[in-house]
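In: using only what follows, build the 3D model:
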Amino acid sequence: MSAGRWPGWWWGWPRSTCSSASAQDALSTISLTACTCRASPPAQLKEGSDVLERGLWALVIIAAGVTLYLLLRHAHLAWVRRRARLTRLPNGKPTLLYFSTPGCAPCWSLQAPAVTQVEGELGEAIRVVRVDALRQPDEAARWGVLSVPTTIILDPRGEVRYFNHGYVTAEVLKRQINTLDGGGKTKDGFTPLSRIGGYHDRLGQDRTGD
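Out: Next comes the predicted model:
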């Protein structure tokens, strides 16, 4: 076999067609790849910094919202106290004002039973005043009621001490009443002076049972 007839792996091996221009292109590609790799860490750091900045802004907005809510709540309570001085219900005992409407589901399903429970456990030690905000919108406006159910706790001097937006449990109401002057204690933490029931007062109209 002549030399010209060796298998392709010898004579048939493809000759390199790499020119100087191709080598230059390869070097350029390698250089660009290296630059890209070197540029990645700073880009990732910038992205992480942006995420951190957005998180900090979110915390600032949340804190501002909470602060605004507390300020508005304090201002609303102060306004209610000023208005309440014109419509006090002084009777020497704590008073629970309960505002509701006939169509309010949380009122009759949750808040009304809680108010009735407090009234039954404390009896004559407190006065419960139920107000229909639809039938007596002037009273609701006078006391600053914006939604129902709303419960307001007055001390024995008729000063507003607690203003509850929305449903609150009987335990919370009793705890609030217990902080007032004249609040007593029983086995549940309160002392009912008697169990004379039937207090279903309306503003301007008292009605007691036998």
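In: contacts, neighbours, all on C-alpha from now
Out: Noted.
In: which helix of the protein spans the most residues?
Out: If you go by DSSP state H, the chain has its longest helix at helix 20-84.
In: leaving out chain neighbours, which residue sits closest to residue 170?
Out: residue 114 (4.6 Å; Cα to Cα, 6 or more residues apart in numbering).
In: list the helices and strands the one helix or strand the one you found maps to packs on?
Out: Taking DSSP states H and E as the criterion, the element that holds residue 114 is helix 112-122. For helix 112-122, the packing partners by 3 or more Cα pairs under 8 Å, 6 or more residues apart in numbering; DSSP states H and E come out as helix 170-178.
In: now do the helix it packs on: which elements does it pack against?
Out: helix 112-122.
In: residue contacts, the residue lying closest to residue 145 once chain neighbours are set aside?
Out: Spatially, and ignoring its direct neighbours in sequence, residue 145 is nearest to residue 99 (7.7 Å; Cα to Cα, 6+ apart). Residue 99 makes contact with 130-133, 140, 145, 148-151 under the criterion Cα atoms under 8 Å, 6 or more residues apart in numbering.
In: in these, find the pair that's most separated.
Out: 130 and 145 (13.1 Å; Cα to Cα).
In: for comparison, sequence B:
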Amino acid sequence: MLERLLILVALTAVLGVIWVLLRQHQARRLAVLASQRPFAGLVPIGCPAIVAFTLPTCAECRARQTPALERLRQQLGTTVQITTLSADAHATLVERLGIMTVPATAILDPEGAVRALNQGFADETRLLRQLDAVSTAHLSPSAG
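Out: Next up, the predicted model:
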């Protein structure tokens, strides 16, 4: 019984370390993407943006992500640019961003820098929180 408990504790610790390493990797990737502006020419600058990646065969995109984006579009109006891109048509960008699944969403600041990247479905609450963080960072004196 004690052996099983020790194995469970060890597995939990290993999974915890893997999770921390993945989060650190994602933070480093976002820092690099923020300086590269990968959406230049695809998404206009001047206001925050949400870019959603989808595929025609993606049921979750149609059933959950698209309706969530539409509700945000109605709520936020023209204060946020919401764009949907085909993952197939933008395969190089998808690879560059490290997107492994659709739906996926990227949050851009008003200058076009990637500030958040969501793998999988992101609900309105999460997207609004990420947009709020972008707006707060953009408005702070140290953000310039």
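In: quick revisit: which helices and strands does the longest helix of structure 1 pack with?
Out: Right, helix 20-84 of structure 1 is packed against helix 137-142, strand 160-165 by 3+ Cα pairs under 8 Å, 6+ apart.
In: if you set the cut-off to 10 Å instead, what comes out?
Out: helix 137-142, strand 150-154, strand 160-165 (3 or more Cα pairs under 10 Å, 6 or more residues apart in numbering; DSSP states H and E).
In: circling back to that earlier point, what lines up with the residue nearest to residue 145 of structure 1 in structure 2?
Out: Using TM-score structural alignment, the equivalent of residue 99 of structure 1 in structure 2 is residue 53.
In: gap between the residue nearest to residue 145 of structure 1 and residue 90 of structure 1?
Out: As judged by Cα to Cα, to the nearest Å, residue 99 of structure 1 and residue 90 of structure 1 stand 19 Å apart.
In: repeat that for residue 172 of structure 1.
Out: To residue 90 of structure 1, residue 172 of structure 1 is 23 Å away according to Cα to Cα.
In: quick one: the spatially most central residue of structure 2 from residue 31 of structure 2, how far?
Out: By Cα atoms, centre = their mean, structure 2 has its centre lying nearest to residue 117, at 1.9 Å. Distance check for residue 117 of structure 2 against residue 31 of structure 2: by Cα to Cα, it reads 11 Å.
In: residue 22 of structure 2 too?
Out: With Cα to Cα as the criterion, residue 22 of structure 2 and residue 31 of structure 2 are 14 Å apart.
In: check residue 79 of structure 2 too.
Out: In terms of Cα to Cα, residue 79 of structure 2 sits 24 Å off from residue 31 of structure 2.
In: more neighbours: those two, which one.
Out: Neighbours per residue (other Cα atoms under 10 Å) separate residue 79 of structure 2 from residue 31, with residue 31 holding more: 15 against 12.
In: helix/strand/coil for the residue nearest to residue 145 of structure 1?
Out: Under DSSP: H, G, I helix; E, B strand; the rest coil, residue 99 of structure 1 falls in the strand class.
In: what's around residue 19 of structure 2, how many residues?
Out: By other Cα under 10 Å, 12 other residues sit near residue 19 of structure 2.
In: which one in structure 1 is aligned with it?
Out: Aligned against structure 1 by TM-score structural alignment, residue 19 of structure 2 finds its counterpart in residue 69.
In: for that match, list the residues it contacts.
Out: Residues in contact with residue 69 of structure 1 (Cα atoms under 10 Å, 6 or more residues apart in numbering) are 63, 75.
In: same question, residue 34 of structure 1
Out: Contacts of residue 34 of structure 1 (Cα under 10 Å, 6+ apart): residue 28.
In: quick check: the gap between it and residue 21 of structure 1.
Out: Residue 34 of structure 1 is 20 Å from residue 21 of structure 1, by Cα to Cα.
In: alright, calling it a day.
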